[in-house]
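K.L.:
The sequence isn't on hand, but the structure is:
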């Protein structure tokens, strides 16, 4: 059984913090204002006011303490990570989820926040939101259907998303708990306490800025560790800003993925709107979903258990 944190009500408090990379405070203003317009109060963690001169928003100890305070604060009903980057892996084993398990709340974010999503599912069977972060609200992004999907998810609306068919897709239907996130982090977590279980799951993956050979290497890591063999289905999101070596690798990111799963028979869709771009729907990580891939397109729908 998966624990679903309570959905939010008007007046509830959302905590904002930066558990990994640094983000200038001026890039968070719009997110704060829009959350207020949605009817929520906002509590700011110390890491969003950071004046760090390093890659991280602050030291490991300060980032860990900031997140721990919000995990334990019963007045905070959701935690929105303002950005990812890198850094959650450095603090995940220092966090205590003892109080959080008694009073769970929605953890929101993507990219490096994949570590939190995987850890919550693997260790505690608690659902979370792989969803837009603070930068997605900027430049009128708060009016996009992708940020709107975050608002809908927080209030408990049942999600259902569609995308156009691609020739690469492998048709079929699947049901299972939806899990996943950033490919780099999923490969990085193999063999750790946060290692994501994938058997009979619908796995979603995305990435940004990786070399093609590294995408191939990470998929081989997942394959050799058994993460792809017994999937119910695979949802491939955006692989953006990919790089190649001087001597070309010889395949696109999607062709690399297609080759990695060619021996299996589960449905696979490509170019699903989950990515490091603004096209990034809010997905309820850990909850049951149905995936339909056919000639008409792709449908990924949350299953509400009665």
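P.N.:
Looks like it arrived, so ask away. Note that this is a predicted model, so its numbers are computed, not measured. Residues are numbered from 1 along each chain as shown.

K.L.:
okay, CA-based contacts and neighbour counts for the rest of this
P.N.:
OK.

K.L.:
need the helices for this structure, in chain order.
P.N.:
According to DSSP state H, the chain carries its helices in the segments 29-37, 60-72, 98-102, 114-119, 145-154, 183-189, 212-224, 253-260.

K.L.:
let's bring in a second model and compare:
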């Protein structure tokens, strides 16, 4: 299996080429053969090219089926394309071994894939955010290595610490989720994955806790949260406190949602708009185990040509305990 990696821009405009070039060099050092999609640096308004150009880029990358398709950045733009994406074409690229990777706005692509084809993708880093820093000492110590392990097929489990109170919890189900705002915007559309008995992970940025609470309560009232076996909350970063809060913050927000939701809600997942982020297989059957405050999420080894449609891909063991 080659280590071909294509950088593409499905969403927001790339303002400067330098971070993309730096990301390409660092990804080469990790062992990838990096290529830049022909329209990765295109510009139209706030987008990386107009809708036709970005749609063509998605389909071009899918046709080429590199080992890894890594988005340069998030922003906004994929929602415009969802009704026109050739989902079977993307699914075939995954059957041929492509891992589509990103987070933030890329959530729309990942959940659309899951909804239309049940194909797997990877919630993980973005090229500019995580590999495009000016100096090496600005890079996160964990994120690049976890990415390399995930893309090589070595990564079989992730772990993190959560609050007390969930010791002994065990659950199996399809792992899915991503950016809360993007995910919620898909509710009621054909691009919404109807996952029951799953493990849902969520993160967001620049959203005050009351806005996060409102989105979570929307999912609760729509029957989504209680249909899951567990909910994993990542980082909700870069929000600004208000004089109106009067003691209300993220902790109080989580308590309010827990009060009306029977599904266990675990905090502490290292994922979101923060330097340290895990890679998570969206659409993969996983097993979640909580030992005191340690959470393990494990899945079975997947070969490049294995596909979510095969029942034998289900996870029976959480590796790496």
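P.N.:
All right, it came through fine. If you're wondering where the values come from, they're calculated on a predicted model, not measured in any experiment.

K.L.:
ok so, going back, most tightly packed of the helices of the first structure?
P.N.:
When you average the neighbours per residue for each of those (mean count of other Cα atoms under 10 Å), helix 114-119 leads with a mean of 25.

K.L.:
give me the stretch of the second structure that that helix matches.
P.N.:
When helix 114-119 of the first structure is aligned against the second structure using TM-score structural alignment, it corresponds to residues 107-112.

K.L.:
Likewise for stretch 55-65 of the first structure?
P.N.:
Counting by TM-score structural alignment, stretch 55-65 of the first structure lines up with residues 46-56 of the second structure.

K.L.:
do stretch 212-222 of the first structure as well
P.N.:
Taking TM-score structural alignment, stretch 212-222 of the first structure hits residues 209-219 over in the second structure.

K.L.:
what sits up against the matching stretch?
P.N.:
Contacts of stretch 209-219 of the second structure with the rest of the structure, by Cα atoms under 8 Å, 6 or more residues apart in numbering, involve 180, 181, 184, 225, 236, 239, 249, 250, 253, 254, 256, 257.

K.L.:
quick one: which of those residues is nearest residue 268 of the second structure?
P.N.:
When those are ranked by distance to residue 268 of the second structure (Cα to Cα), residue 236 comes first, at 10.4 Å.

K.L.:
Quick check: chain neighbours aside, which residue is closest to the residue in the first structure that residue 271 of the second structure lines up against?
P.N.:
Alignment note: residue 271 of the second structure maps to residue 274 in the first structure; criterion TM-score structural alignment. Using Cα to Cα, 6 or more residues apart in numbering and skipping residues adjacent in sequence, the residue nearest residue 274 of the first structure is residue 280, 4.1 Å away.

K.L.:
Leaving out the residues flanking it, which one is nearest to the residue mapped onto residue 91 of the second structure from the first structure?
P.N.:
When the first structure is aligned by TM-score structural alignment, residue 91 of the second structure is paired with residue 101. Leaving out its chain neighbours, the residue that sits closest to residue 101 of the first structure by Cα to Cα, 6+ apart is residue 124, at 7.3 Å.

K.L.:
Now for that neighbour, how many residues are close by?
P.N.:
The local packing of residue 124 of the first structure (other Cα atoms under 10 Å) involves 15 other residues.

K.L.:
Equivalent analysis for residue 262 of the first structure, please.
P.N.:
11.

K.L.:
which position in the second structure aligns with it?
P.N.:
Using TM-score structural alignment as the criterion, residue 262 of the first structure maps onto residue 259 of the second structure.

K.L.:
thinking again about what came up before, give me the contact list for the match of stretch 55-65 of the first structure.
P.N.:
Counting by Cα under 8 Å, 6+ apart, the neighbours of stretch 46-56 of the second structure from elsewhere in the structure are 9-14, 39-44, 76-77, 80-81, 84-85.

K.L.:
please redo it, this time with the cut-off set to 6 Å
P.N.:
Counting by Cα atoms under 6 Å, 6 or more residues apart in numbering, the neighbours of stretch 46-56 of the second structure from elsewhere in the structure are 9, 10, 11, 12, 13, 42, 43, 44.

K.L.:
Check stretch 291-301 of the first structure too.
P.N.:
Stretch 291-301 of the first structure is contacted by residues 159-165, 171-174, 289-290 when judged by Cα under 6 Å, 6+ apart.
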